[in-house]
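1. predicted model and sequence below, questions to follow.
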Amino acid sequence: MAIDPNFEENRELEGREHGVDVWGPTEPPEQLGIRGVHVAVDFDICLSDGACLEDCPVDVFEWVDTPGHPESEIKANPTHEEQCIDCMLCVDVCPVDAIDVDPGRTDRF
């Protein structure tokens, strides 16, 4: 299942962590929600293969520790989403469709 492109309408903003908005529901360590706004990563389906970190030309992503999560113990966090140039490379290379980039969602950072 891919990230919900309408997460802002379908989920509740629970706060901020590691510099980005966190959209619930969350129940760590198993359920971590969606992180980010303009560049959003569904931490619950992210496999942490690193393709988005490798291919992003403006270094939007940083690894964050997520100990105990069933998919992986690190995740690609969109820490610098304000640097995004909307090239969509991260969306294209994500093997599980865990990333959504929406040029219209820039008002929260």
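-> All right, it came through fine.
2. alpha carbons only for contacts and neighbour counts from here, please
-> Fine.
3. so how far is residue 79 from the closest residue to residue 88 other than its chain neighbours?
-> For residue 88, ignoring the flanking residues on the chain, the nearest one in space by Cα to Cα, 6 or more residues apart in numbering is residue 101 at 6.8 Å. Residue 101 sits at a distance of 14 Å from residue 79 (criterion: Cα to Cα, to the nearest Å).
4. below is structure B, check it against A:
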Amino acid sequence: MPINEDFCHGDKKPIGKIIDGPSGNFHWVWPSQVGEGQNEWDASKDEKVLADYAKHGEEMVKLGITGTMVANDWDVCVADGACIEACPVQIFQWYRTDKDISGIDAVNDKTEWKGEGTTEKEERLDYTDKADAIREHDCIYCMACVSVCPPQAVLVDQANMEPHEKAAGTFVKMESGSENPHAHD
């Protein structure tokens, strides 16, 4: 089920933050949409995903949406890897190949990630793994990941930079005719 376009707008606040250690960039984790409108918990119905959760002895819980401009709904993601394979600039990696921790621990993790997770489709740890847009700031907005994701777990929207910056406390509203704060001499 596709991500609601308003997943990070209005009064919604991030529930976690994943930091790419090498670049210092980060992305937010937003609340789960499971149960809102037509949103289904696709991963909880996938036999391969359920079998691998059982193998780890982990409880399957709602995880939420990682990323803002490049968002992946971890409650819908079934670890197919099509997004990883399609991305021409390799913004995605399998999170469990960087840190082998449960999804909920990844959402709640406050430490920097090495950014060394595998970017190969077939190198996922197992089906509890999730594609994470750890380098979402490198996205070129080609939409390849969106077009190939079987459960439609990925949403790419450059306009979501504003909610990302608002959550970070770095948003600056530009008035007409004002100087660009990003311009350099």
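-> Arrived safely. What you see is a predicted model, and the numbers here were worked out from it, not measured in a lab.
5. thinking again about what came up before, identify the residue of structure 2 aligned to the residue nearest to residue 88 of structure 1.
-> For residue 101 of structure 1, the aligned position in structure 2 is occupied by residue 156, per TM-score structural alignment.
6. against residue 66 of structure 2, how distant is that match?
-> To residue 66 of structure 2, residue 156 of structure 2 is 12 Å away according to Cα to Cα.
7. more neighbours, the two?
-> Legend: neighbour count by other Cα atoms under 10 Å for residue 156 of structure 2 and residue 66, higher for residue 66 (29 against 22).
8. count of neighbours near residue 105 of structure 2?
-> Burial of residue 105 of structure 2, expressed as a neighbour count using other Cα under 10 Å, amounts to 12.
9. which secondary structure element contains it?
-> According to DSSP states H and E, residue 105 of structure 2 maps onto helix 103-108.
10. also residue 21 of structure 1?
-> strand 20-23.
11. contacting residues around that strand?
-> When contacts are defined by Cα atoms under 8 Å, 6 or more residues apart in numbering, strand 20-23 of structure 1 is touched by residues 7-8, 11-16, 33-37, 78-79.
12. out of those, which end up buried?
-> Buried members of the contacts of strand 20-23 of structure 1, counted by 16 or more other Cα atoms under 10 Å: 7, 13, 33, 34, 35, 36, 37, 78, 79.
13. the fifth one reaches residue 42, doesn't it?
-> What that stands for is residue 35 of structure 1. Yes: checked against Cα atoms under 8 Å, the pair residue 35 of structure 1 and residue 42 is within contact range at 6.4 Å.
14. now do the contacts for the match of residue 101 of structure 1.
-> With contacts taken as Cα under 8 Å, 6+ apart, residue 156 of structure 2 has the following neighbours: 69, 70, 71, 141, 143, 146.
15. map the fourth one across to structure 1 for me.
-> Here residue 141 of structure 2 is matched to residue 86 in structure 1, going by TM-score structural alignment.
16. if I look at that match, how far off is residue 39 of structure 1?
-> Computed as Cα to Cα, the residue 86 of structure 1 to residue 39 of structure 1 distance reads 9 Å.
17. in strands, which of the buried ones among the contacts of strand 20-23 of structure 1 fall?
-> 13, 34, 35 (DSSP state E).
18. which position in structure 2 pairs with residue 48 of structure 1?
-> With TM-score structural alignment defining the correspondence, residue 48 of structure 1 maps onto residue 79 in structure 2.
19. element containing that match, please.
-> Counting by DSSP H and E, there is no helix or strand that carries residue 79 of structure 2.
20. and for it, the neighbour number?
-> Considering only other Cα under 10 Å, residue 79 of structure 2 is surrounded by 26 other residues.
21. tell me the SS of residue 100 of structure 1?
-> strand (DSSP: H, G, I helix; E, B strand; the rest coil).
22. who are the contact partners of it?
-> The contact partners of residue 100 of structure 1, by Cα under 8 Å, 6+ apart, come to 3, 5, 38, 39, 40, 41, 91.
23. just to check, the third one is in contact with residue 86?
-> Looking back up the chat, that one is residue 38 of structure 1. No: the pair residue 38 of structure 1 / residue 86 is not scored as a contact, 9.2 Å apart, by Cα under 8 Å.
24. neighbour count: these two, which is higher?
-> Regarding residue 38 of structure 1 and residue 86, a neighbour count based on other Cα under 10 Å identifies residue 38 as having more, with 21 against 14.
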